[in-house]
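Engineer: please work out how this folds:
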Amino acid sequence: MDSTNQVIYDFSNLTANEVEIETTDDTDKSTENKVKPKVETPFFELSDYLNGALHEESHYSWSQTFTEIEIHIRLSKNVTSKNLKVNITYTSIDIHAIVDGERTKVLGGQLYDKCKAPDAMWTITGGNKLNISVDKTKEIWWKKLFQHESEIDTKKIDCSRQMNELSDETQAQINQIQFDEQQKLKGQPTSDQIKQQELLRKAWDAEGSPFKGQPFDPNIVQFQN
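Structural biologist: Here you go, the predicted structure:
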């Protein structure tokens, strides 16, 4: 080859800072347009099977408190409140859907224990989620919802109870204890001490009282144990 026709490029004088990579708009757009994988939200929430069980293959779950059972069922898109038949007795639940004249079983079976059927309530939320709420006849922890299910480990359930689940008498006692504790911190009389003062005030001006007509001063009265 004739040496006079050779073109020689000399890169010896270039530094690293002089080497630039050009980014085109097409490159940026291709990165932006990448489809991010969609994360599907679970149909049943943790609260839907708290202290109960999740039967995802059968499209339902149940949860419980000490006094109540909640059942959550995933319905087919073609099932609405108009074609849904919910039959709840003291010992069983039977749910069917009638679509295009055909009767299809949604869920059902004999309950683990008795429920207060007349007070049962059900509603459909989110378009296809059937929620059923029933009260227990006895304050016990259910080991399963239906007799045909496997039992849950009741040792692992949260045994704490909400305030509104307690009897009126128990709630009143708890409120009194909390009030007395607050009064002690403030240096104020407790509920029992307030009751004593009210009784003393009534007796102070009663007929035959040696204090009748005098300004009320509970500190001058001594109680005998």
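Engineer: contacts, neighbours, all on C-alpha from now
Structural biologist: Fine.
Engineer: and Gln222, how far from Leu200?
Structural biologist: For Gln222, the distance to Leu200 equals 11 Å [C-alpha to C-alpha, to the nearest Å].
Engineer: what's the residue nearest in space to the middle of the chain in contact with, if anything?
Structural biologist: Geometric centre of the chain, nearest residue: Ser47, 4.8 Å, by C-alpha atoms, centre = their mean. Shown in contact with Ser47 (C-alpha atoms under 8 Å, 6 or more residues apart in numbering): Ser63.
Engineer: tell me the secondary structure of it, please.
Structural biologist: Following DSSP: H, G, I helix; E, B strand; the rest coil, we place Ser47 in the helix state.
Engineer: can you list the buried residues in the lengthiest helix in the chain?
Structural biologist: Assignment by DSSP state H gives helix 168-186 as the longest helix of the chain. Residues of helix 168-186 classed as buried: Asp180 (neighbour count, 16 or more other C-alpha atoms under 10 Å).
Engineer: check stretch 105-123 too.
Structural biologist: If you call a residue buried by 16+ other C-alpha under 10 Å, then stretch 105-123 has these buried ones: Val106, Gln110, Leu111, Tyr112, Asp113, Lys114, Cys115, Lys116, Ala117.
Engineer: rebuild those as a markdown table, extending it with secondary structure.
Structural biologist: Below are the buried residues of stretch 105-123 laid out as a markdown table (three-state DSSP):
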| residue | secondary structure |
| --- | --- |
| Val106 | strand |
| Gln110 | strand |
| Leu111 | strand |
| Tyr112 | coil |
| Asp113 | coil |
| Lys114 | coil |
| Cys115 | strand |
| Lys116 | coil |
| Ala117 | helix |
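Engineer: for the comparison step, fold the sequence that follows:
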Amino acid sequence: MDGQHDQAFLQILSEEKNITNFLDAFFGFLFRCTDFYVESSAEHKLGFPPGIAEKLVIDSAQKWKSIYLQTSALTESHESTVPLPIVEESPSTCVAEEVEVETNGFEPTKNLIPLEQPSDSYNGAVRENYTWSQTIADLDVLVKIPECIKTVKGLKVVITGDQIKVAAKSSILKDCNTIEMINSIELGECTIPEYTTLLEGHFCMKIRKDESIWSFVPGRHISIHLEKTIERWWDALLDGEPKIELGKIDCSRNLDELGNAEQMKVEELMWNHQQKLLNKPTSEKLKMEKILKKAWNVEGSPFKGTDFDPSVLKFS
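Structural biologist: I've put the predicted structure just below:
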């Protein structure tokens, strides 16, 4: 349970976009690189006996589900609060749901771990408590959270088509001295909001709510992935924040962001360039040679009856 591989898994999850693709990538890796699916027999010793591979998967899933339920029960008994409506069997990755978030009773002020990597703001910006980046098609947001937030049951995340809210449970923040009262209220009882807002605002443009996912690194940050409804560059993540200069962003696109036809064309251009550097024929010359080779011995060809020799031909 030390989480030594969490960063690698989070990177894969970010690339695969959702849990289904993540699991498909994992089991595909087992197929390509291991003998996980091979069934052993009296003659064939490699692999597992029939049914054992499936049992290993189920046992592992049940083990972590049991750990999650035990952790959740301990957290609930300690906090004595109503469970969050956002519940996942994996405490580190959740799909966005719409819930209500209370705000403003407290303000987060301490114990926020800084976001370290400049690449986290690629084509975006670093703000006070969050960092955002973008490609032409999607956005990624890292929201800083206090060190004392160790499970998703201390969080609420709301993502709709045009706005976002991220909040932490006030009781947890108060216990670790992360929040302070904004106003001193001299009453017999002080009413504390159930949740304290960490991030809230309206997107400057629409996103695809159903394609949004978020993952959670305990005590560090929430990583949120958003898909744009229209492929265009944003000059801000939220309304009201300072705008970036679109003229200074990197407008290049990764090869895997292009369609199949575009990818094939780029790969062909790169291959042709390499062939020219090596003084070898390009794809066009190879195609032309193939056509001429077919016509070399046809009736009426001046080369009929001779061996094909492309050196006698000149290509423009």
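Engineer: how close does whatever residue of the second structure lines up with the residue nearest to the centre of the first structure get to Phe303 of the second structure?
Structural biologist: Aligning on TM-score structural alignment places Ser47 of the first structure opposite Ser119 in the second structure. Remark: distance between Ser119 of the second structure and Phe303 of the second structure (C-alpha to C-alpha) = 61 Å.
Engineer: repeat for Thr151 of the second structure
Structural biologist: Computed with C-alpha to C-alpha, the distance linking Thr151 of the second structure and Phe303 of the second structure is 78 Å.
Engineer: which of the two has more neighbours?
Structural biologist: The residue with more neighbours, out of Thr151 of the second structure and Phe303, is Thr151; 17 against 14, by other C-alpha atoms under 10 Å.
Engineer: what do we get in the first structure for that one?
Structural biologist: Under the alignment by TM-score structural alignment, Thr151 of the second structure pairs with Thr80 in the first structure.
Engineer: its match in helix, strand or coil?
Structural biologist: Secondary structure of Thr80 of the first structure, reduced to three states by three-state DSSP: coil.
Engineer: now do the helices in the stretch 1-150 of the second structure.
Structural biologist: Under the criterion DSSP state H, counting those that start in this stretch, the stretch 1-150 of the second structure contains helices at 6-16, 19-33, 52-79.
Engineer: out of those helices, nearest to Met288 of the second structure?
Structural biologist: Taking C-alpha to C-alpha, helix 19-33 is the member of the helices of the stretch 1-150 of the second structure nearest to Met288 of the second structure, at 38.1 Å.
Engineer: centre of the chain to the closest one, how far?
Structural biologist: For helix 19-33 of the second structure, the separation from the chain centroid amounts to 16 Å (computed by C-alpha atoms, centre = their mean, to the nearest Å).
Engineer: which secondary structure elements does that helix contact?
Structural biologist: helix 6-16 (3 or more C-alpha pairs under 8 Å, 6 or more residues apart in numbering; DSSP states H and E).
Engineer: pull up the aligned stretch in the first structure for the helix it packs on.
Structural biologist: Per TM-score structural alignment, helix 6-16 of the second structure has no counterpart in the first structure.
Engineer: buried ones in that helix?
Structural biologist: In helix 6-16 of the second structure, counting by 16+ other C-alpha under 10 Å, buried: Leu10, Ile12, Leu13, Ser14.
Engineer: what of stretch 218-225 of the first structure?
Structural biologist: Within stretch 218-225 of the first structure, no residue qualifies as buried by neighbour count (16+ other C-alpha under 10 Å).
Engineer: one more: stretch 202-220 of the first structure?
Structural biologist: Counting neighbours by 16+ other C-alpha under 10 Å, stretch 202-220 of the first structure gives Trp204, Asp205 as buried.
Engineer: end to end, how far does that stretch reach?
Structural biologist: Chord length of stretch 202-220 of the first structure, first to last residue, is 15 Å (C-alpha to C-alpha).
Engineer: what's in contact with that stretch?
Structural biologist: Stretch 202-220 of the first structure is touched from outside by Gln197, Leu200, Arg201, with contacts defined as C-alpha under 8 Å, 6+ apart.
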